[in-house]
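Visitor: Task: produce atomic coordinates for the following.
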Amino acid sequence: MSFLLESHDPDTYRRTSRRVALAMAGQLIVFGLVFTQLISSAFGSSFWLNALGVLLGLVATSLVVMALRDRPWMGPVRYGWQLKQALSRVSGYLPALRRGMEEGDERALAVLAFYHQGMAQLADLEGRTLDDDAELLAERQRVRLARQAQGLPERVDGAGDADLAAFKRG
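Guide: Below you'll find the model as predicted:
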């Protein structure tokens, strides 16, 4: 899967994410209560039947979210989910990518640049700062300097599985 970095307004992202999270929590509560009541009225009340009602509520909430995820108003939230997934995928390769960076591998430098740009964008979208992670900032600077030394542009547009295929998960 290939992922391209996009520009999103942090305020819109946070506002939409909050609304979606509250709506999902509300749906889970309502669906859980409805299913628990239906099961209790049909079969009696027990802990396991109540847990089944909550589980059915979770399944129903998940189905609703899956049905709505492609709506235009879900765009910022969907982008955030996909960005987190892409960064998580890259983080599994970080040791191999760091070795590649030390060897001067352009592909490793591109993926690491994407990773650091993505981390910075995610922090910006979520209203956090990366100032407290000295290791991450130092590595980001090393990647920037290594890319400059090789005459590569500072920014990359994205990364994909093909970029990671050359590296063993570490």
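Visitor: can we go C-alpha only for contacts and neighbour counts from here?
Guide: OK.
Visitor: How far does stretch 68-87 sit from its chain's centre?
Guide: On the basis of CA atoms, centre = their mean, to the nearest Å, stretch 68-87 is displaced by 8 Å from the centre of the chain it belongs to.
Visitor: Would you mind listing the buried residues in it?
Guide: Within stretch 68-87, the residues that count as buried by 16 or more other CA atoms under 10 Å are 74, 76-80, 83, 86-87.
Visitor: Make JSON lines out of the residues you listed and add distance to residue 25.
Guide: Formatted as JSON lines, these follow (distance: CA to CA, whole Å):
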{"residue": "74", "distance to residue 25": "16"}
{"residue": "76", "distance to residue 25": "19"}
{"residue": "77", "distance to residue 25": "15"}
{"residue": "78", "distance to residue 25": "17"}
{"residue": "79", "distance to residue 25": "20"}
{"residue": "80", "distance to residue 25": "18"}
{"residue": "83", "distance to residue 25": "22"}
{"residue": "86", "distance to residue 25": "25"}
{"residue": "87", "distance to residue 25": "26"}
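Visitor: I have a second one here; can you model it like the first so I can compare?
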Amino acid sequence: MFEIQPMNAELFRKQTRRSTVIIALIFLALAMVLSTAAVALFGEPGGDNLRFNVGGVFVAVLLMVALMRGMFWSQAWMAPAVYGWQLKRSLMSITNVMHQVTAAVETGDPTAMKLLRFYHLGLSQMHELDGNSSDHGQLSREVEQHKARMEALGLDTEQTQLNPAWLEAVKQTPK
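Guide: Sure thing, here's the model as predicted:
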């Protein structure tokens, strides 16, 4: 279950830039070392060694995937980037069924209303973290209308957790 956490946008951007630079530098070093090693071991002096260079880069990509999943993902310096990825992934899971969510909200389905509220809160945070204020302004009217409708029905508007059961329930609603 994903939960929206309060974050300082400036600090978030600074930390994600730093982790991106670290990952890029590690990848470049691996790609260079592995390509050079492949050419030295299997290449021909003065010959066409493109396939060995490409092979070294490909192995570096595979190694980076393994490092990301196995080592880096749980490191403290990656936490903001991981959080951002999880937030965007959660929002995308709702976007994929948005037509069903909006249809269920129109019928007054409380589960769909909670799901849409989480989506609004998550999208607002994503825009803030990404420094994208133009998209946020366009959404505010819809967000406020939905919040007022939830309050009128006595539903909690602080939907900071995405319950996967909500998604499943909305997916089961007729299209």
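Visitor: any idea which of the buried residues of stretch 68-87 of the first structure is closest to residue 105 of the first structure?
Guide: Proximity of the buried residues of stretch 68-87 of the first structure to residue 105 of the first structure (CA to CA) peaks at residue 87, which lies at 19.6 Å.
Visitor: what helix or strand does that closest one sit in?
Guide: For residue 87 of the first structure, the element it lies in under DSSP states H and E is helix 75-91.
Visitor: can you name the residues of the second structure that that helix overlays?
Guide: Using TM-score structural alignment, the residues of the second structure aligned to helix 75-91 of the first structure are 79-95.
Visitor: So what touches that stretch?
Guide: The contact list for stretch 79-95 of the second structure, computed with CA atoms under 8 Å, 6 or more residues apart in numbering, reads 2, 4, 12, 15-16, 19, 73, 101, 115, 119, 122-123, 126, 162, 167.
Visitor: Which of those fall within helices?
Guide: Among those, the ones falling in helices (DSSP state H) are 12, 15-16, 19, 101, 115, 119, 122-123, 126, 167.
Visitor: what's the distance between residue 18 of the first structure and residue 148 of the first structure?
Guide: 39 Å (CA to CA, to the nearest Å).
Visitor: Measure how buried residue 23 of the second structure is and give me the count.
Guide: Residues contacting residue 23 of the second structure under the criterion other CA atoms under 10 Å number 17.
Visitor: again with the one 10 residues further on
Guide: A count of neighbours around residue 33 of the second structure, defined by other CA under 10 Å, yields 15.
Visitor: Repeat that for residue 20 of the second structure.
Guide: 13.
Visitor: Over to the one 4 residues further on?
Guide: With neighbours defined by other CA under 10 Å, the count for residue 24 of the second structure comes to 13.
Visitor: Pretty sure it sits in a strand.
Guide: No. The assignment for residue 24 of the second structure by DSSP: H, G, I helix; E, B strand; the rest coil gives helix, which leaves it out of any strand.
Visitor: What is the burial count for residue 27 of the first structure?
Guide: The number of residues packed around residue 27 of the first structure, counting by other CA under 10 Å, is 19.
Visitor: Tell me the spacing between residue 50 of the first structure and residue 79 of the first structure.
Guide: In this view, residue 50 of the first structure and residue 79 of the first structure are 35 Å apart by CA to CA.
Visitor: Equivalent analysis for residue 94 of the first structure, please.
Guide: Distance of residue 94 of the first structure to residue 79 of the first structure, given as CA to CA: 22 Å.
Visitor: and residue 111 of the first structure, what pairs with it in the second structure?
Guide: In the second structure, the residue paired with residue 111 of the first structure is residue 115, using TM-score structural alignment.
Visitor: how close does that match sit to residue 167 of the second structure?
Guide: For residue 115 of the second structure, the distance to residue 167 of the second structure - CA to CA - is 8 Å.
Visitor: Then residue 141 of the second structure?
Guide: 24 Å.
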